[in-house]
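>>> I'll drop the sequence and a predicted model, then ask my questions.
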Amino acid sequence: MKNTLVLGASLNPSRYSNLAINRLVNYGHTVKAVGLKEGIVAGVAISTEKENFKNIDTVTLYLNPKRQEEYYDYIISLKPKRVIFNPGTENPEFYELLRKNNIETEVACTLVLLGTNQY
């Protein structure tokens, strides 16, 4: 099981980040979440702060490239093994920065990865 941070988490059940939190929990992963509004999704508290989470294996992004910029240093400071760029979050500038910090990048859909046992 992978400790996962969902960045761009939403309380809206129709948003992909919300679906991802639910599926990650259902698959038994430990989930942390950061978003614009505080709340609870599938028992996971969404924080509005850049908390210093420990032992994050994967960061899955649900922020467009422009919104990602303010999180570059934060994500790198968490030292995750990988960052998943979900559809609409592709960002070559950030890929390069992550690679320079020995963090794997994956352009994929978290929901598909979970559904096909590739997560």
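The structure has been received and is ready for your questions. Residues are numbered from 1 along each chain as shown.

>>> Could you use CA atoms for every contact and neighbour count after this?
Will do.

>>> What segments of the protein are strands?
4-9, 31-35, 39-41, 44-47, 58-61, 82-85, 104-107 (DSSP state E).

>>> Indicate which one of these is closest to residue 15.
strand 4-9 (8.6 Å; CA to CA).

>>> Tell me which other helices or strands the closest one touches.
helix 16-26, strand 31-35, strand 58-61 (3 or more CA pairs under 8 Å, 6 or more residues apart in numbering; DSSP states H and E).

>>> Dump those to TSV, plus mean neighbour count.
Converted to TSV, the helices and strands packed on strand 4-9 look like this (neighbours: other CA atoms under 10 Å):
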stretch	mean neighbour count
helix 16-26	20
strand 31-35	22
strand 58-61	24
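
>>> May I see the ones you listed arranged in TSV, with distance to residue 6 as well?
Putting the helices and strands packed on strand 4-9 into TSV (distance: least, CA to CA, whole Å) gives the following:
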stretch	distance to residue 6
helix 16-26	7
strand 31-35	5
strand 58-61	5
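
>>> which one of these lies closest to residue 115?
helix 16-26 (8.9 Å).

>>> A further structure is provided below for comparison with the first:
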Amino acid sequence: MKKTLVIGATPDPSRYAYLAANKLVRYGHEIVNVGIKRGEVAGVPIEKPEAVHDDIDTITMYVGTRNQKPLYDYILDTKPKRIIFNPGTENPELESMARQRGIETVEGCTLVMLSTGEF
């Protein structure tokens, strides 16, 4: 299974990041939650974007474009195989930077991709 970093993780059950983290775990994926809120999601604590993980297959974005710039180095230093830009997080600048480093970018919905087997 693909180890997935959820950027924008939140303990708020009404948010898509919360739903995605729980669904990823239900589908057998190991997750790392990164966000500004304290707490945990799907039994995994939410970390600040400080420690760079070197074993991430996929980053799934739940942070709006205007709040992504301070995370660029963190995201790119993680060196994932792909980044999923969920609806509302699309960012041509970051997508271009990622592709230049050989990182696949996908504009899609993690929840839908999991449900349809495309994840």
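Now that the structure is in, tell me what you want to look at. A quick note: this is a predicted structure, and the numbers were derived from the prediction, not measured.

>>> Need the TM-score from the superposition.
TM-score of the superposed chains, computed with TM-score structural alignment, normalised by the length of structure 1, equals 0.97; 119 aligned residues with a CA RMSD of 0.8 Å.

>>> got CSV for the strands of structure 1, with distance to residue 18 of structure 1 too?
Output for the strands of structure 1, formatted as CSV (distance: least, CA to CA, whole Å):
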stretch, distance to residue 18 of structure 1
strand 4-9, 6
strand 31-35, 10
strand 39-41, 7
strand 44-47, 10
strand 58-61, 12
strand 82-85, 15
strand 104-107, 19
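
>>> Okay, the residue of structure 2 positioned farthest from its centre and residue 69 of structure 2: tell me how far apart.
The centre of structure 2 is farthest from one residue, residue 100, which by CA atoms, centre = their mean lies 19.1 Å away. As defined by CA to CA, to the nearest Å, residue 100 of structure 2 lies at a distance of 17 Å from residue 69 of structure 2.

>>> and what of residue 1 of structure 2?
Residue 1 of structure 2 is 29 Å from residue 69 of structure 2, by CA to CA.

>>> And those two? Which one has more around it.
residue 69 (14 against 10; other CA atoms under 10 Å).

>>> For that one, give me its contacts.
Counting by CA atoms under 8 Å, 6 or more residues apart in numbering, residue 69 of structure 2 makes contact with nothing.

>>> separation between it and residue 84 of structure 2?
For residue 69 of structure 2, the distance to residue 84 of structure 2 - CA to CA - is 16 Å.

>>> One more: residue 39 of structure 2?
23 Å.

>>> neighbour count winner among these two?
Using other CA under 10 Å, the more surrounded residue of residue 39 of structure 2 and residue 84 is residue 84, with 23 against 16.

>>> The more buried one and residue 113 touch, don't they?
No: contact criterion CA atoms under 8 Å: residue 84 of structure 2 and residue 113 do not qualify, at 10.0 Å.

>>> Pull the contacting residues for residue 33 of structure 1.
5-9, 44-47.

>>> Could you give the separation of stretch 69-80 of structure 1 from the chain centroid?
In terms of CA atoms, centre = their mean, to the nearest Å, the centre of stretch 69-80 of structure 1 is set 11 Å apart from its chain centre.

>>> for that stretch, how far is the first residue from the last?
Stretch 69-80 of structure 1 end-to-end distance (CA to CA) = 17 Å.
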